[in-house]
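Visitor: Below: sequence and its predicted model.
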Amino acid sequence: MTAVADLAAQTALGGPGARVRLNEISERQGLSQSFLEQVFADLRRAGLVDSKRGPTGGYALTRPASQMPISDIIAAVEEEVRAHGCRPEQALGCTGRTAKCLTHSLWGALEDHIGGFLNTVTVQMVVDGEIPR
């Protein structure tokens, strides 16, 4: 998420058609360039960023940051937001027996709230520091 926010901020500073190289994001954010290459490959496959090679190459978002919810980023890199390790779809349920744990509904509801929140927050809101409370 940090790298995508950096990308959005830097391309906004550069104006229309601006692109950002991963080594620049790596240096600014203290993130491994090889890690960023993996993440941006996922983002490109999901259609959230595009890339261009050459002297004026780099990455750019495929749509305005104000129209890109954080949930899209998380889904693209195949991350899950989980508040618990329960997997009731497994044969043994949450407790390793056959039942759900006592707090299963609590953590499930929290996951639903987190998912809803991430659907409403956009990359632009993160860049602007305007996260709803």
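Guide: Sure thing, it's come through.

Visitor: use CA for all of it now, contacts and neighbours both
Guide: Will do.

Visitor: which stretches of the chain form strands?
Guide: For the chain, the strands defined by DSSP state E occupy 49-52, 58-61.

Visitor: Show me what the first one is packed up against.
Guide: The reference is to strand 49-52. helix 33-45, strand 58-61 (3 or more CA pairs under 8 Å, 6 or more residues apart in numbering; DSSP states H and E).

Visitor: got those as CSV, with mean neighbour count and distance to Leu110 columns?
Guide: Below are those laid out as CSV (neighbours: other CA atoms under 10 Å; distance: least, CA to CA, whole Å):
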stretch, mean neighbour count, distance to Leu110
helix 33-45, 16, 26
strand 58-61, 21, 30
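
Visitor: pull the longest helix from this structure.
Guide: Using DSSP state H to define each element, the chain has its longest helix at helix 104-120.

Visitor: Ok, which of the helices and strands packed on strand 49-52 comes nearest Arg87?
Guide: helix 33-45 (25.7 Å; CA to CA).

Visitor: what helices or strands is the closest one leaning on?
Guide: helix 22-29, strand 49-52, helix 70-76.

Visitor: could I get those as a markdown table with mean neighbour count?
Guide: Below are these laid out as a markdown table (neighbours: other CA atoms under 10 Å):
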| stretch | mean neighbour count |
| --- | --- |
| helix 22-29 | 16 |
| strand 49-52 | 16 |
| helix 70-76 | 19 |
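
Visitor: Please compare the first structure with the one that follows:
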Amino acid sequence: MKLTTKGRFAVTAMIDLALRSGDGPVTLAGISERQKISLSYLEQLFGKLRRYSLVDSVRGPGGGYCLARPALQITVADIVRAVDEPLDATQCGGKENCMDDERCMTHELWATLNTKMYEYLTSVTLADLVDKQITAMGGDVSVLKDARRSRSGSRAKTMAAFA
């Protein structure tokens, strides 16, 4: 059991988006460049994130993506579910037919692990992850730049996007 690149990239891209969304829509090209994720892959992921109502798209010049709701209301579990990332430690996919169409002896162990993983991922919000990134940067959010323009924001301005 492991989280694939689909889930990892979706979470990474959402953190990038949340960090920069205070100035308006963020381009996928900018996220692609900063995070070294293929633009076409991001387009697929953001299509799913949009259908799950986690992001909104803005068309036209100056367009891009923005969060559809405050970062405090988006959990890692929401992001992972939106991109159809299966987090299942059971061998049977929860069908209880692990061993010759019967439940295996360790089914309950792995099913409980699934529950604990989702509980944890539900407890971590996008805002939590953004806070950790800002702290890792020493609180200096002025280093954040979108591909279209520079900004000289402050932590308060960035965090206003999460209210």
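Guide: Nice, thanks for sending it over. As the structure is a computational prediction, the values presented were derived from the model and not from experiment.

Visitor: re the thing from before, structure 2: matching residues for the longest helix of structure 1?
Guide: Mapped onto structure 2 using TM-score structural alignment, helix 104-120 of structure 1 spans residues 107-123.

Visitor: Would you mark the buried spots in that stretch?
Guide: Within stretch 107-123 of structure 2, the residues that count as buried by 16 or more other CA atoms under 10 Å are 107, 111, 113-114, 117-118, 121.

Visitor: from the residues you listed, which is closest to Glu33 of structure 2?
Guide: Nearest member of those to Glu33 of structure 2, counting by CA to CA, is Leu121, at 26.9 Å.

Visitor: I'd like the distance between Asn97 of structure 2 and Arg103 of structure 2.
Guide: 5 Å (CA to CA, to the nearest Å).

Visitor: swap in Ser21 of structure 2?
Guide: Computed as CA to CA, the Ser21 of structure 2 to Arg103 of structure 2 distance reads 47 Å.

Visitor: Can you pick out the residue with more neighbours from these two?
Guide: With neighbours defined as other CA atoms under 10 Å, Ser21 of structure 2 and Arg103 compare such that Ser21 has more, 22 against 15.

Visitor: Map the more buried one across to structure 1 for me.
Guide: So, by TM-score structural alignment, Ser21 of structure 2 is matched to Thr11.

Visitor: Surely its match and Glu24 touch.
Guide: No: applying CA atoms under 8 Å, one finds Thr11 of structure 1 not in contact with Glu24, separated by 12.0 Å.

Visitor: ok so, going back, nearest to Ser71 of structure 1 among the helices and strands packed on strand 49-52 of structure 1 would be which one?
Guide: helix 33-45 (12.3 Å).

Visitor: how far does the closest one sit from the chain's center?
Guide: Chain-centre distance of helix 33-45 of structure 1: 12 Å, with CA atoms, centre = their mean, to the nearest Å.

Visitor: Specify, as a residue range, where that helix falls in structure 2.
Guide: Using TM-score structural alignment, helix 33-45 of structure 1 pairs with 39-51 in structure 2.

Visitor: can you list contacts of the matching stretch?
Guide: 6, 10, 13, 28-29, 32, 55-57, 79, 82-83 (CA atoms under 8 Å, 6 or more residues apart in numbering).

Visitor: so which of these would you say is closest to Gln133 of structure 2?
Guide: Ala13 (12.9 Å).
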